[in-house]
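Engineer: Fold the stuff below for me.
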Amino acid sequence: MRKIALFTLLSLPLFAGFFPQTVQTSVTSVKGTAITLNEKFPVNGMSGVVIHNYGSDLAAITSRIVQTSSEGPASLLQADILQHDELPTIKTAVAPGDKVIGGYMYDNVLLLAPDANTYAKITSVHDKKWIHPDLFALYLSVEGEERPTKENLSRFAKQHQVGLIYIVRKNAAVLLDPISGTIIAQKPMTDLPEEGKFPFYMRFEPLDTGWFGSEVKGNYYQTMESL
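Structural biologist: I've put the predicted structure just below:
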């Protein structure tokens, strides 16, 4: 089928289920921005996409949603589906029977880690499509941003089809859903460097942005705690 891609801590999953599974379900009912799903997502704050079937072997992503309660209700997100200047804007309303993919693109992960050693250890353990942070560093430079924020991570995720942000903090790792802006999983971590480096991963010449200067040097963990 051709698809047009217009693109409480204790409740969070621990290590065994650190990466929530992508799920497929459908819309049962719609009332304003409130959506009832046939099957709830594994965790609250998990985002997903709604796919409408137009017939004639044509379907399209029409909306983004986020689960707002453990009972399963979801809410429509009032934001661009995907950021792409070459794709038309679809204004099809969500309707009962529409397909839903929870955890859309969750295999595409951007990792923010304190040093190259930590980065290598994590990426060698998990079978994911790792979006290299060089790409995010370049994005920040172009945008004139000084440091990662939930807002620029969300914009970056839409542009580059990133499903999750894996963030290494002082003594823990968390998963941020950049579309909902919610931490959806966490686990403890040990043997981390005392100080993180900004940025450890550069493979090109220094960029003209405050994130790469002395202003934020040594504040890696403080910055990650703010996300």
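
Engineer: drop to CA atoms for contacts and neighbour counts, all remaining ones
Structural biologist: OK.

Engineer: In three-state terms, label Glu195 for me.
Structural biologist: coil (DSSP: H, G, I helix; E, B strand; the rest coil).

Engineer: Pull the number of nearby residues for it.
Structural biologist: 14 (other Cα atoms under 10 Å).

Engineer: now the helices for this structure?
Structural biologist: 116-125, 133-143, 150-160, 220-225 (DSSP state H).

Engineer: Following up with a second sequence; could you model it the same way so I can compare the two?
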Amino acid sequence: MKQLFLFFVMALELFGIVIKSPIVGINEKATEVTIKVENIDVGVSGFIVHEIDKEHNIILKNAVVTSYDKNTQTAKVAMSEFNVLSNNALPNGKWKVQVGDMAILAFGYTRGLLIAPTEEIYHRITKNSKLQWVHPDLFATTLSFNGHPTPLRSDFEEMSTKSSVGLVFIYLDGRVFTLDAKSFKILTVTDAKLEQKEVNLPFYTRVPEIDSSWWKWFGEGNRKLKEYEPHYYELMIKANPQDRALYDIVKNSDEKLHKLLGKFDIKE
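Structural biologist: Predicted coordinates:
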């Protein structure tokens, strides 16, 4: 068990490095760029940054790695609108992404949020890591504000933006799934066989009750979560429909999860 957690802690430390690489190519529709990088995982997110002058930079786009070629050491990076810091009172520049702009990836990977079914499991996983853990109470507060007793993918994205959380960790069936907080792509899966006697729904938190908005009662996420594992597996499947390793895990798990197999985009 100690060896398993030592491996897990070492893996966490590898996520603390921000990756910076200049853009070497842009596709015709200006929706994807190419960068040179020694190694990177698909799903790692970040930003495209343009240097205005030596003292001023501006974020132009959100960025997510969509593919990596280890032979050429190049990665394709999809871009999307960056509007987190938008302000109608401020002037808007007309800068466009161009070769030479900088892709800054794995931003916020020194801060993580762990979703765990019990307090004991939460503390067993977090106590030996140098990662800056954002307590799930803060996430529960975000859920109450949004009226979501059942966490949605959008809630994780909001938490990532507001608290600069780069990584989400979810404990399921003796494994810790490490995900990019924005893309929700699975970066690693680590064995962590811990005894689980109970389940706190929707996850371990000291917040006694997560409010539901009465005027949104029929909306997504507004009913209390009834089962822990199926919900979080489903969230991951939606973001990783072609992940063969995740498919095999679900297929070999409890029979109650087998209904989720149809949500994968994988041919047997």
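
Engineer: After superposition, what is the TM-score?
Structural biologist: The TM-score (TM-score structural alignment, normalised by the length of the first structure) is 0.80; 209 aligned residues with a Cα RMSD of 2.7 Å.

Engineer: With distance to Phe18 of the first structure and mean neighbour count added, can I get the helices of the first structure in a markdown table?
Structural biologist: Output for those, formatted as a markdown table (distance: least, Cα to Cα, whole Å; neighbours: other Cα atoms under 10 Å):
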| stretch | distance to Phe18 of the first structure | mean neighbour count |
| --- | --- | --- |
| helix 116-125 | 12 | 12 |
| helix 133-143 | 21 | 17 |
| helix 150-160 | 20 | 18 |
| helix 220-225 | 18 | 17 |
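
Engineer: so which of those gets nearest Asp85 of the first structure?
Structural biologist: Of all the helices of the first structure, the one in closest proximity to Asp85 of the first structure, counting by Cα to Cα, is helix 150-160 (10.1 Å).

Engineer: Which elements pack onto that closest one?
Structural biologist: Helix 150-160 of the first structure is packed against helix 133-143, with contacts defined by 3 or more Cα pairs under 8 Å, 6 or more residues apart in numbering; DSSP states H and E.

Engineer: Report the aligned residue range of the second structure for the helix it packs on.
Structural biologist: Following TM-score structural alignment, the partner segment of helix 133-143 of the first structure in the second structure covers residues 136-146.

Engineer: Can you name the residues in contact with that stretch?
Structural biologist: 113-115, 149-151, 155, 159, 204-207, 210-213 (Cα atoms under 8 Å, 6 or more residues apart in numbering).

Engineer: of the residues you listed, buried ones?
Structural biologist: Among these, the ones that count as buried by 16 or more other Cα atoms under 10 Å are 113-115, 149-151, 155, 159, 204-205, 210-213.

Engineer: Just give me the closest of the residues you listed to Phe8 of the second structure.
Structural biologist: Comparing every one of these with Phe8 of the second structure (Cα to Cα), the shortest separation belongs to Leu114, at 13.4 Å.

Engineer: who's in contact with that closest one?
Structural biologist: 122, 133-136, 168-171.

Engineer: these two touch, right, Pro178 of the first structure and Gln161?
Structural biologist: No - Pro178 of the first structure is not in contact with Gln161 according to Cα atoms under 8 Å; the separation is 10.6 Å.

Engineer: Of the two, give the one with the bigger neighbour count.
Structural biologist: Higher neighbour count among Pro178 of the first structure and Gln161: Pro178, with 24 against 18, using other Cα under 10 Å.
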